[in-house]
Every structure is written in structure tokens, then in C-alpha cells.
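K.L.:
please find the sequence and the predicted model below.
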Amino acid sequence: MTDPGRAAVRARRRARFVELAREFAGHRSGLIGAVLLVVIIALALLAPLLLPFDRLDVTKVTAGANEAPSGGHWLGTDPSGRDVLGVLLWGSRASLLVGFAATAVSMVIGTVMGMAAGHFEGLTRSALLRIIDFFLVVPSLILAIVLSTVLARGLTTIILAIGVTSWAATARVVRAQTLTIEARPYIERAQALGAGDGRILGRHVFPAVLPIVLANTTLTVGAAIIAESTLSFLGLGDPSTFSWGSMLKIALDTGAATAGYWWFVLSPGVAIVLVVLCFTLVGRALEAVLNPTLRGL
């Protein structure tokens, strides 16, 4: 038989989810950003069907180099004669993969460190705060460049470099929320009943900080995509993988911008701006929905 208490909890959670979904739909800018993101992610996933990777092989292309946009090539061709639209679609897969994976690493580290820094006291709290302050003070991009230079080149290295260096801001937000939550009476009652650190953090604190973490996640994905593009533009990415940053790197190396081949420079630039803008719109809408103090603003 189903526990009535658990069934009631699930019913409340479903009702709360429906309520949040309706509130999110009321933010037109966030809804537009979400729809565009779904379309972009779908195009990235369908890239192998829309344009097989073999058609981007420089030994098989039949088009000329740096051809202007036309009916045959909607975004023109690159200096190697490859279709820019195809390179853009395949590049979106790497850029989005790095954005999501690096954000996941950053959110896990930031959430754990933030909850620990807000929950524990004494020497443990002091040590955690010093670590967080170090990663806040030192520019994350500089640390990512150092890690990408030391480690072997590849998407995994870029994901680790971005994720390990961009979690401090999340940790500060989570710590502040943890301190607020642990000042509430039900936490004191749980401690008086003998609840341990693990139970308090996992059962009470984590569910309460999760909405803020989710809202911060969408904003961090955009920053991770920009960081990946920067690292690839600096030549620290995987040379065998297409990404929007590597497209800009090729455009710089071949002089596409100065030679007037604007379509090869503009396409990845617009793609980066559009995706980051969409994630920002979705993040702001989620923040307004999940944070009661921002509702109505």
C-alpha cells in the first residue's frame, strides 16, 4: 500500500511544479529564450542527420574556398571550402557539451563547498572560506588557461579547467542561503533530536538551496560557453574538434576578417551571442520565479 504521507508530499510537489511552470510562462523573455534554446539544442543533436560529418572532410569538398553565401551554401564556405553552416552545426555540439558539462562540475563543487562553509564552524569553516576567497580573487579565466596549458589538449581538459575554476561565486550564494536556512527553528529541532551533519545537509539544506542552484546554473552555462570559445580562440582547444571558438581561431589565422570574408567571422560570433543571451533570459526568469523577493520586479 502507498504511504498516505508520501503520496501527499508528491502531490504537493507536483502542484508546486505546475505553479512554477505557470509563473515561468508568464515571463515572456524567459519563455522565448527557452524555446530558442530547445531549437538550438535540437539542431545540435540532429547535426549528424542534417549534415553528415563526412561532408566536412577537406579531401571531399567540391566548393571553392571563402565562397559568399548562396543558395547552395546559405552561410558560405570557409577557407578550406567547407560549408560554414555545417561547421557551425557541428561546432554547436562541442560548445554546448562543454557548457553543460563544465557547469555541472562547477555546480557540484560550488554547492558542496557552499553548504559545508555555511554549516560547519571553527577551523573547517575558516579553511573553506579561504579557499573560496582564493578562487574569487584569482581570475578564473587565467586559472583555466594555466590548466589547459599544463594538461593534454581536449574537450575533457577544457571542461575540467572551466568547471574547477568557476565554482566560487556559486559557493558564496549557496553559503549565504545555507546560513539563512540553518537559522530556522526546524533545523534546531532536527539537531535537538540527534540529526547528524549529513542528514541536516542532505535532507533539509540541499532541497532548500536547490532552486537557487538551478537558477544559477542557467547563467553559468552561458559563461562556460564564452570561456570555451575564449580558450579555443587562444589555441588551447582540441584542434580535431569543431567548436565556435575554433571557428573564430581559424578566421583569425587565415585573415578572414581583414580579407572581407565576414560570413565566416559573423556566424560563430552571432551563435555565441544568441546562445548566451538565451541562457541569460532563462536564468533571469528562473531567478525571478524561484526567488520570492524578486517577484513582481
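P.N.:
Arrived safely, thanks for sending.
K.L.:
only C-alpha atoms for contact and neighbour calcs from this point on.
P.N.:
Fine.
K.L.:
now stretch 46-53: buried residues?
P.N.:
Buried residues in stretch 46-53, counted by 16 or more other C-alpha atoms under 10 Å: Ala47, Leu51.
K.L.:
residues making contact with that stretch?
P.N.:
Gly86, Leu89, Trp90 (C-alpha atoms under 8 Å, 6 or more residues apart in numbering).
K.L.:
among the residues you listed, name the ones in helices.
P.N.:
Gly86, Leu89, Trp90 (DSSP state H).
K.L.:
how far away is the residue nearest to the first one when sequence neighbours are not counted from Ala183?
P.N.:
Residue nearest to Gly86 in three dimensions, not counting chain neighbours: Leu51, with 6.2 Å by C-alpha to C-alpha, 6 or more residues apart in numbering. Relative to Ala183, Leu51 is positioned 56 Å away (C-alpha to C-alpha, to the nearest Å).
K.L.:
could I get the full set of helices for the stretch 101-250 of the chain?
P.N.:
Taking DSSP state H, counting those that start in this stretch as the test, the helices found in the stretch 101-250 of the chain are 123-137, 140-150, 155-165, 168-182, 185-192, 197-199, 206-233, 244-253.
K.L.:
wait, which of the ones you listed is closest to Ala68?
P.N.:
helix 244-253 (14.5 Å; C-alpha to C-alpha).
K.L.:
and that closest one, what does it pack against?
P.N.:
Helix 244-253 sits against helix 84-119, helix 206-233, helix 262-290, with contacts defined as 3 or more C-alpha pairs under 8 Å, 6 or more residues apart in numbering; DSSP states H and E.
K.L.:
want to throw the ones you listed into a markdown table with mean neighbour count and distance to Asn66?
P.N.:
Shown next, in a markdown table, are the helices and strands packed on helix 244-253 (neighbours: other C-alpha atoms under 10 Å; distance: least, C-alpha to C-alpha, whole Å):
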| stretch | mean neighbour count | distance to Asn66 |
| --- | --- | --- |
| helix 84-119 | 23 | 9 |
| helix 206-233 | 22 | 20 |
| helix 262-290 | 20 | 8 |
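K.L.:
could you dump these into a markdown table with distance to Val61 added?
P.N.:
Conversion of those to a markdown table gives the following (distance: least, C-alpha to C-alpha, whole Å):
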| stretch | distance to Val61 |
| --- | --- |
| helix 84-119 | 12 |
| helix 206-233 | 24 |
| helix 262-290 | 17 |
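K.L.:
closest one to Leu151 among those?
P.N.:
helix 206-233 (13.2 Å).
K.L.:
other SSEs contacting that closest one?
P.N.:
For helix 206-233, the packing partners by 3+ C-alpha pairs under 8 Å, 6+ apart are helix 84-119, helix 155-165, helix 168-182, helix 244-253, helix 262-290.
K.L.:
find the residue at the geometric middle of the protein.
P.N.:
What sits nearest the mean C-alpha location of the chain, by C-alpha atoms, centre = their mean, is Val221, with 1.6 Å.
K.L.:
try this one next to it:
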Amino acid sequence: MSIVWARRRAAAGRLWREFAADRAGLVGLGALLGIVVLALLAPLWISADDLSVISAPGGILEPPSAEFWLGTDHVGRSVLDLTIYGARVSLVVGIAAALLSVGIGTVVGMLSGHFGGWVSAVLMRVTDFFLVLPALVLAIALSTMLARGLSTIIVAIGVTSWPSTARLVRAQTLTIEARPYIERAQALGGGHRHVLLKHVLPAVLPLVLANTTLAVGSAIIAESTLAFLGLGDPSKVSWGQMLKQALDTGSVTAGAWWYLLPPGIAIVAVVLAFTLCGRALEIVVNPNLRARR
């Protein structure tokens, strides 16, 4: 057992060194860690009264100042506090929806690639159905039919954005199962469960991990879009909701740029950070991309 863990630690160290060689990936990882720390520590200095529309500490649409670094919103709340606190909802929804999407896609892709035949035909036709219909339109439809809340947004995004992962994992599964050691495992009595869990899943996990980091960025954009369209949770502060309120209250036409830019820049920064990490992980897990670097 100690030898196994030693090999795993050595493999993890090798992967980290390869990831650290990508400066863009390190920049993305550093940005993500900073944003996550700010989001987790936000309740320590941002109270419920600071976010309340009744007991807002500032005036209406005050420009940036020494007291309010990013100005105030249409009811007098600090835009900086709203932007930091909004990261909590956006990150939770983005990560949870991406995990749900990648989980569904991984299961469908592995089953389709492993069993083939009518199982693959049925699963791929279902996948094609979801690919043909726009994911955002399906997410909007689900959000309008289900009760409004964060769980609804997570489900709406997760169950409509898995097809691309399913096709990717299916192709990887077919490649893995064509290797000789899979045939040997089956010849020695390994059943479907053994082959899938002991051989296929560990082999596709690095690719799934890289795809997950990219899926989080897409999920955050989808959450912001749904919130901007008024389908988010009105009781939670999120970046999409901030953009919607800036538009609905006339803050944009009033020239209050400090209310519009921070959430927009935050969305771009987080999505870019996840994309940089995802691309770096792709290079680590894909030998062909490593050779071209």
C-alpha cells in the first residue's frame, strides 16, 4: 500500500510541475484562489444590514469615494460589498451546475462507449436531442416551470449542458477499451463494473477534470444570464442580478457606470481564470498538446 501511495504522490508531483510550467494557468489559479478566499471571508466584514435595502449605509447612486470605493447602488448599498458577496452565489451555482453536468455526461459517455449496440444508439440519440436544442433556451424553460431558487438554476443548467461532455467521454472510452489490458482484464473474468470503475473511469478522470474547469465558466455565464432575465433567486445577491437591477432601475441611463462595470468585470475575470486553468490542465493531460507547447 505504501508503494501505491508513493507512486500516486510522485504522479501528483509530476502533474503539478507540468501545470506550474504554464504561467497562464498559474495566473488563473492564483486569481481563483483570491476570489474564493474573498467570497468565503465576506461575512466577516459584510453584515446583513450592509446588504439590506432598508438599512443601506449610503446614499443613492453615490460615485466612488473614500468611503465607498466602487460607489453605491440604487438604494445606497456598497457596490464593492455586493460584488464580493455576489461571488458566493455565482461560484456555488457555477461549480455545482458544472459538477452535475459533467457527472451526467461522464456516466452517459462511459456507458455508451462501453456497451455499444442499442445502448449506445439510445444514449447517443438522447444526446443528439439535447445538442440540437439550445441549452440556454432549455434552461430558461426549466427555470420558469420549477420553483425559483438556486437549486432550480443548478438543475436547469446541469441537465441541459452535459451532451458535449458525454461525446468527449465516449470517444475517450472507446480509445481506452481498444487497449490490450482491457482485453486481458475481461479474459481474466472482469465484468462490466470492474472494467468501468477500475480501468475506464481512472483513465478518463484527468480529461473530465480539465473539462470541469471549463464547464464552470460556462455555468457561471449561464447563471448570470438567467439572473439577468429575472429567473434567478431574488433573495440572493449575484452578479447577474446586479446587472439586471442596474438596468431596471435606470442606473445605466443615469450614468452610474460604477454600478454596471464591477459585476460585469467580475464575471469576465472569473470565467477567464477558470478558462486559463482548464487550458493548462488540458495541456497536462493531453500528450499531443504538451508536445506542441
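P.N.:
All right, it came through fine. Owing to the predicted nature of the structure, the values given are computational and were not obtained by experimental measurement.
K.L.:
now what about the TM-score between them?
P.N.:
Once superposed, the chains reach a TM-score of 0.98 (TM-score structural alignment, normalised by the length of structure 2), with 292 aligned residues with a C-alpha RMSD of 0.8 Å.
K.L.:
rewinding a little: can you say which of the helices of the stretch 101-250 of structure 1 is packed in most?
P.N.:
helix 155-165 (a mean of 24; mean count of other C-alpha atoms under 10 Å).
K.L.:
now do that helix against helix 140-150, angle only.
P.N.:
140 degrees (axes from the mean of the first three to the mean of the last three C-alpha atoms, to 10 degrees).
K.L.:
matching residues in structure 2 for helix 155-165 of structure 1?
P.N.:
Aligning helix 155-165 of structure 1 against structure 2 (TM-score structural alignment) gives residues 150-160.
K.L.:
quick revisit: among the helices and strands packed on helix 244-253 of structure 1, which is nearest Arg130 of structure 1?
P.N.:
Short answer: helix 84-119, nearest of those by C-alpha to C-alpha, at 10.0 Å.
K.L.:
show me what that closest one packs onto, helices and strands only.
P.N.:
Using 3+ C-alpha pairs under 8 Å, 6+ apart: helix 84-119 of structure 1 touches helix 28-45, helix 47-50, helix 123-137, helix 155-165, helix 168-182, helix 206-233, helix 244-253, helix 262-290.
K.L.:
which residues of structure 2 does the first one align to?
P.N.:
Just to be clear, that refers to helix 28-45 of structure 1. Taking TM-score structural alignment, helix 28-45 of structure 1 hits residues 23-40 over in structure 2.
K.L.:
how far does that stretch sit from its chain's centre?
P.N.:
From the chain centre to the centre of stretch 23-40 of structure 2 is a distance of 14 Å (C-alpha atoms, centre = their mean, to the nearest Å).
K.L.:
got it, and stretch 110-128 of structure 1?
P.N.:
So, by C-alpha atoms, centre = their mean, the centroid of stretch 110-128 of structure 1 is 24 Å from its chain's centroid.
K.L.:
tell me the counterpart residues of it in structure 2, please.
P.N.:
Going by TM-score structural alignment, stretch 110-128 of structure 1 sits over residues 105-123 in structure 2.
K.L.:
now stretch 72-82 of structure 1
P.N.:
Using TM-score structural alignment, stretch 72-82 of structure 1 pairs with 67-77 in structure 2.
K.L.:
off-centre distance for the matching stretch?
P.N.:
Per C-alpha atoms, centre = their mean, the centroid offset for stretch 67-77 of structure 2 relative to its chain is 29 Å.
K.L.:
buried residues, that stretch. List them.
P.N.:
Phe68, Leu70, Gly71, Thr72, Asp73, His74, Val75, Gly76, Arg77.
K.L.:
same deal with stretch 58-71 of structure 1?
P.N.:
Under 16+ other C-alpha under 10 Å, the buried positions of stretch 58-71 of structure 1 are Ala63, Asn66, Glu67, Ala68, Pro69.
K.L.:
name the surrounding residues that touch stretch 79-86 of structure 2.
P.N.:
Residues contacting stretch 79-86 of structure 2 (C-alpha under 8 Å, 6+ apart): 38-39, 42, 46, 50-51, 68-73, 236-239, 242, 258-259, 262-263, 266.
K.L.:
again, only using 6 Å
P.N.:
The contact list for stretch 79-86 of structure 2, computed with C-alpha atoms under 6 Å, 6 or more residues apart in numbering, reads Leu70, Gly71, Thr72, Val237, Ser238, Trp239, Pro263.
K.L.:
how much does it stray from structure 1?
P.N.:
Superposed on structure 1, stretch 79-86 of structure 2 shows a mean distance of 0.9 Å to its aligned residues (mean C-alpha distance after the TM-score superposition for structure 1).
K.L.:
the match of helix 28-45 of structure 1 against structure 1, how far on average?
P.N.:
Stretch 23-40 of structure 2 sits 0.4 Å off on average (mean C-alpha distance after the TM-score superposition for structure 1).
K.L.:
return the set of buried residues in that stretch.
P.N.:
Those would be Ala24, Gly25, Leu26, Gly28, Leu29, Ala31, Leu32, Ile35, Val36, Leu38, Ala39, for stretch 23-40 of structure 2 by 16+ other C-alpha under 10 Å.
K.L.:
burial check on the spatially closest residue to the third one that is not a sequence neighbour, number of neighbours?
P.N.:
Right, the one you point to is Leu26 of structure 2. Nearest non-adjacent residue to Leu26 of structure 2, counting by C-alpha to C-alpha, 6+ apart: Ala20, 6.1 Å away. Ala20 of structure 2 has 16 neighbours, counted by other C-alpha atoms under 10 Å.
K.L.:
how close does Ala20 of structure 2 get to Leu281 of structure 2?
P.N.:
Ala20 of structure 2 sits at a distance of 10 Å from Leu281 of structure 2 (criterion: C-alpha to C-alpha).
K.L.:
and for Ile104 of structure 2?
P.N.:
Distance from Ile104 of structure 2 to Leu281 of structure 2, by C-alpha to C-alpha: 21 Å.
K.L.:
before we move on, the earlier item: for Ala15 of structure 1, find the nearest of the helices and strands packed on helix 244-253 of structure 1.
P.N.:
helix 262-290 (14.7 Å).
K.L.:
which elements pack onto the closest one?
P.N.:
helix 28-45, helix 206-233 (3 or more C-alpha pairs under 6 Å, 6 or more residues apart in numbering; DSSP states H and E).
K.L.:
need the ones you listed in JSON lines (columns: distance to Val146 of structure 1).
P.N.:
Shown next, in JSON lines, are these (distance: least, C-alpha to C-alpha, whole Å):
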{"stretch": "helix 28-45", "distance to Val146 of structure 1": "30"}
{"stretch": "helix 206-233", "distance to Val146 of structure 1": "10"}
